[in-house]
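A.B. asks: Return atomic coordinates for the entry below.
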Amino acid sequence: MRFLIINAHVPGFEGLQQILLDDVILEIAPRIDADAQILDVAGDWVSLGGVDLQINGALGLAFPELNEENSDSLAKICQFLWDQGVDGFLPTIVTTSIENIQRSLSILADSKLPQILGVHLEGPFLNYEKRGAHPEEFLLPLSVESVKRVLGDYAEIVKVITLAPELDPTGDTIAYLKSLGITVSLGHSQATAAQAQIVFDQGASMVTHAFNAMPSLHHREPGLLGAAIANPNVY
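C.D. replies: Reported below is the predicted structural model:
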């Protein structure tokens, strides 16, 4: 069935627009003559649904606390986020025990909810000095071996890992994560600009909550932030 949305504000367009849809958007224009069911949105904004790459929980549930008893909350969280305009998201698991991480990964992998696009691991490979609220007793050194221990059998569902690159003495971990198809994001880090640039060259492509839990920009040491700003392929 074709729909004609009228009286809509659309990002990138001036004034009220009409949108003709038939599974996909066919046309956006100030006026469209078409045989279609009319949906008047009365001046509201119409846009693509949002994708949230870092959400630590909702409706009273933190994702590191997932278990069999509360796993039915995932469907409620998906509905809640959809109501707010979020079409897809990465549940984010902050630093906790390997047991808790893998339990949460298992439940999220089994959920099969289409809005859950994967998982973001924020930790446990973070710099102690920039750990923020992440519990120090669960921080781990950054190495291929440590990554394998944390991921266990659940590497496939992990889509993003936030880490402090300066913790890797071998320089092998970024390449290993990329080989698994995992996006590497830098955060909770004391990395210098030179250290950050090395891992950006290796394929790291994101910065987690920029300016927070990392050194500020300085004219003598631009740091992780400076390297990220100077790199057009980093988000």
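A.B. asks: all contacts plus neighbour counts: C-alpha atoms, from now on.
C.D. replies: OK.
A.B. asks: which strand is the longest one in this structure?
C.D. replies: strand 86-94 (DSSP state E).
A.B. asks: what's the angle between the following helix or strand past that strand and strand 86-94?
C.D. replies: Counting by DSSP states H and E, the next helix or strand C-terminal to strand 86-94 is helix 98-111. With axes from the mean of the first three to the mean of the last three C-alpha atoms, to 10 degrees defining the directions, helix 98-111 sits at 160 degrees from strand 86-94.
A.B. asks: got a list of contacts for the helix or strand that helix 98-111 is followed by?
C.D. replies: Next helix or strand after helix 98-111 toward the C-terminus (DSSP H and E): strand 119-122. Strand 119-122 is contacted from outside by 53-54, 90-95, 105, 108, 157-163, using C-alpha atoms under 8 Å, 6 or more residues apart in numbering.
A.B. asks: same thing but 7 Å
C.D. replies: Residues outside strand 119-122 that contact it (C-alpha atoms under 7 Å, 6 or more residues apart in numbering) are 54, 90-95, 157-162.
A.B. asks: okay, those in JSON lines with neighbour count next?
C.D. replies: Output for these, formatted as JSON lines (neighbours: other C-alpha atoms under 10 Å):
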{"residue": "Q54", "neighbour count": "18"}
{"residue": "L90", "neighbour count": "22"}
{"residue": "P91", "neighbour count": "27"}
{"residue": "T92", "neighbour count": "25"}
{"residue": "I93", "neighbour count": "26"}
{"residue": "V94", "neighbour count": "20"}
{"residue": "T95", "neighbour count": "24"}
{"residue": "I157", "neighbour count": "21"}
{"residue": "V158", "neighbour count": "22"}
{"residue": "K159", "neighbour count": "19"}
{"residue": "V160", "neighbour count": "22"}
{"residue": "I161", "neighbour count": "25"}
{"residue": "T162", "neighbour count": "24"}
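A.B. asks: quick one more, to check against the first:
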Amino acid sequence: MTVGYANASIYTPQGIIERGLLLVDDDGTIASIGDTEMAVSPDVEIRDASGLLLVPGFIDVHIHGGNGFSVMAAELEHLDGISRFHAAHGTTAFLATTTTAPLDRIVHALESAGSAVGRGRLGGAELAGIHLEGPYIDEKRRGAQSKDDIRPPDGREIEQLLAASNGQIRLVTLAPEVDGGLKAVRQLNGLGITVSAGHSDATYAEVVEAVGCGLRHTTHHFNGMSPLHHREPGLAGAGLLLDELTCELICDGIHVHPAVVKLLFDTKGPLNVCMITDAVTCAGLPDGDYGEVTMNDGQIYLKDGSSLAGSSLTMGQALRNAIAFTGYALEEILPSLTLVPARQVGLLDSKGTLEAGKDADFVLLDPKALQVMQTVVRGKTVYRRESDE
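C.D. replies: Here you go, the predicted model:
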């Protein structure tokens, strides 16, 4: 049965349609978008969304976990828990993100996630692919990544990891300056996989060379990378200056100062900023100690205090933060959570914007506080905020 969401303010690539009507076909795709006066069949089930904003679903290409669940647990139960937790905060699709670990642990995580990719496999946000973060990184910029398991890229090992994932790796974070780094960039780029520079101590010149080999993305910009210096721009400066690079951003006000968030948006523009959470297992849980990390007031550090260790951020909060930090309007920030991540990992044909024929992935927001009221994935409601929450 076709379902219609009526009387919402609908955010489309062509602009905002006030008192709009979005029709969802029974196959989970968007049938059409127009105003409430649009002629519809009498058998369409109309759902009133008066007073709400209907925006594209958020796409998070960098999630390690949440609500006690972890990608590296390599279990469907954990992936489903991650999916449901992040759906409650507006995420409709995500990439399960691995960490630097022994090869067998990475392989198991890839096998688990690779088998769960696709429509209807999980109960919340759709698992749309995998982000391989490490182990091909620079020890100097490892942050919370395992020092003992860092190693240089190897072409045959990369093939092994791709096979373990069932071909579902869409994004790879590596340090292009390490031995074999540029060769890996070329290899992955040739396979249509987006390559991101992260946990990298690359110089500006080394980043320029990597861009020539196919580098197109930076991982959690400003964090885990060579900083901007007036005599050596490093990876941080290269991301700001090179048009070929889209920059990930953890917009929690902890990883990146609010003023620097504004600097990134003002310099790159929202169409070249990719908002992420980098959420880890304890995101959504109370403050406390969790294995090798401790969380206090939402800030997650290694227990020795030497490094931040992921975030407790959600995409809904990232949206609200970005608007507060930059002064940009909702419609200006939205692409950084929707269109940009979809484009960067090859999902734009089916996700990232509200258009007829695309997946019916969208979020209904309260217009005052921009709280997530309902999350819809391929036409199915996977989260609804209760009135007494």
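A.B. asks: what helices or strands is the longest strand of the first structure leaning on?
C.D. replies: Under the contact criterion of 3 or more C-alpha pairs under 7 Å, 6 or more residues apart in numbering; DSSP states H and E, strand 86-94 of the first structure touches strand 50-55, strand 119-122.
A.B. asks: Kindly name the residues of the second structure that line up with the shortest one.
C.D. replies: Looking back up the chat, that one is strand 119-122 of the first structure. Under TM-score structural alignment, strand 119-122 of the first structure corresponds to residues 130-133 of the second structure.
A.B. asks: try the first one
C.D. replies: Alignment of strand 50-55 of the first structure against the second structure: residues 58-63, by TM-score structural alignment.
A.B. asks: ok, average deviation of the matching stretch from the first structure?
C.D. replies: For stretch 58-63 of the second structure, the mean distance to aligned residues of the first structure following superposition is 0.8 Å (mean C-alpha distance after the TM-score superposition for the first structure).
A.B. asks: Now do that stretch: distance to the chain's middle.
C.D. replies: The chain centre lies 2 Å from the centre of stretch 58-63 of the second structure; the measure is C-alpha atoms, centre = their mean, to the nearest Å.
A.B. asks: And for the residue opposite I182 of the first structure in the second structure once aligned, the neighbour number?
C.D. replies: Matched to the second structure by TM-score structural alignment, I182 of the first structure sits across from I193. When neighbours are defined as other C-alpha atoms under 10 Å, I193 of the second structure has 21 of them.
A.B. asks: in the superposed pair, what's the mean gap between the longest strand of the first structure and the second structure?
C.D. replies: Strand 86-94 of the first structure, aligned to the second structure and superposed, deviates on average by 0.9 Å (mean C-alpha distance after the TM-score superposition for the first structure).
A.B. asks: Please find the angle between the direction vectors of that strand and strand 50-55.
C.D. replies: 10 degrees.
A.B. asks: What is the end-to-end distance of stretch 72-92 of the first structure?
C.D. replies: 17 Å (C-alpha to C-alpha, to the nearest Å).
A.B. asks: tell me the helices in the first structure, going along the chain?
C.D. replies: Assigned by DSSP state H, the helices in the first structure fall at 73-83, 98-111, 144-151, 173-179, 193-202, 223-230.
A.B. asks: okay, these in JSON lines with distance to A8 of the first structure and mean neighbour count next?
C.D. replies: What follows is the helices of the first structure, written out as JSON lines (distance: least, C-alpha to C-alpha, whole Å; neighbours: other C-alpha atoms under 10 Å):
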{"stretch": "helix 73-83", "distance to A8 of the first structure": "18", "mean neighbour count": "16"}
{"stretch": "helix 98-111", "distance to A8 of the first structure": "35", "mean neighbour count": "18"}
{"stretch": "helix 144-151", "distance to A8 of the first structure": "45", "mean neighbour count": "15"}
{"stretch": "helix 173-179", "distance to A8 of the first structure": "41", "mean neighbour count": "18"}
{"stretch": "helix 193-202", "distance to A8 of the first structure": "41", "mean neighbour count": "18"}
{"stretch": "helix 223-230", "distance to A8 of the first structure": "35", "mean neighbour count": "20"}
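A.B. asks: export those to JSON lines and tack on distance to L39 of the first structure?
C.D. replies: Shown next, in JSON lines, are the helices of the first structure (distance: least, C-alpha to C-alpha, whole Å):
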{"stretch": "helix 73-83", "distance to L39 of the first structure": "18"}
{"stretch": "helix 98-111", "distance to L39 of the first structure": "33"}
{"stretch": "helix 144-151", "distance to L39 of the first structure": "46"}
{"stretch": "helix 173-179", "distance to L39 of the first structure": "44"}
{"stretch": "helix 193-202", "distance to L39 of the first structure": "46"}
{"stretch": "helix 223-230", "distance to L39 of the first structure": "42"}
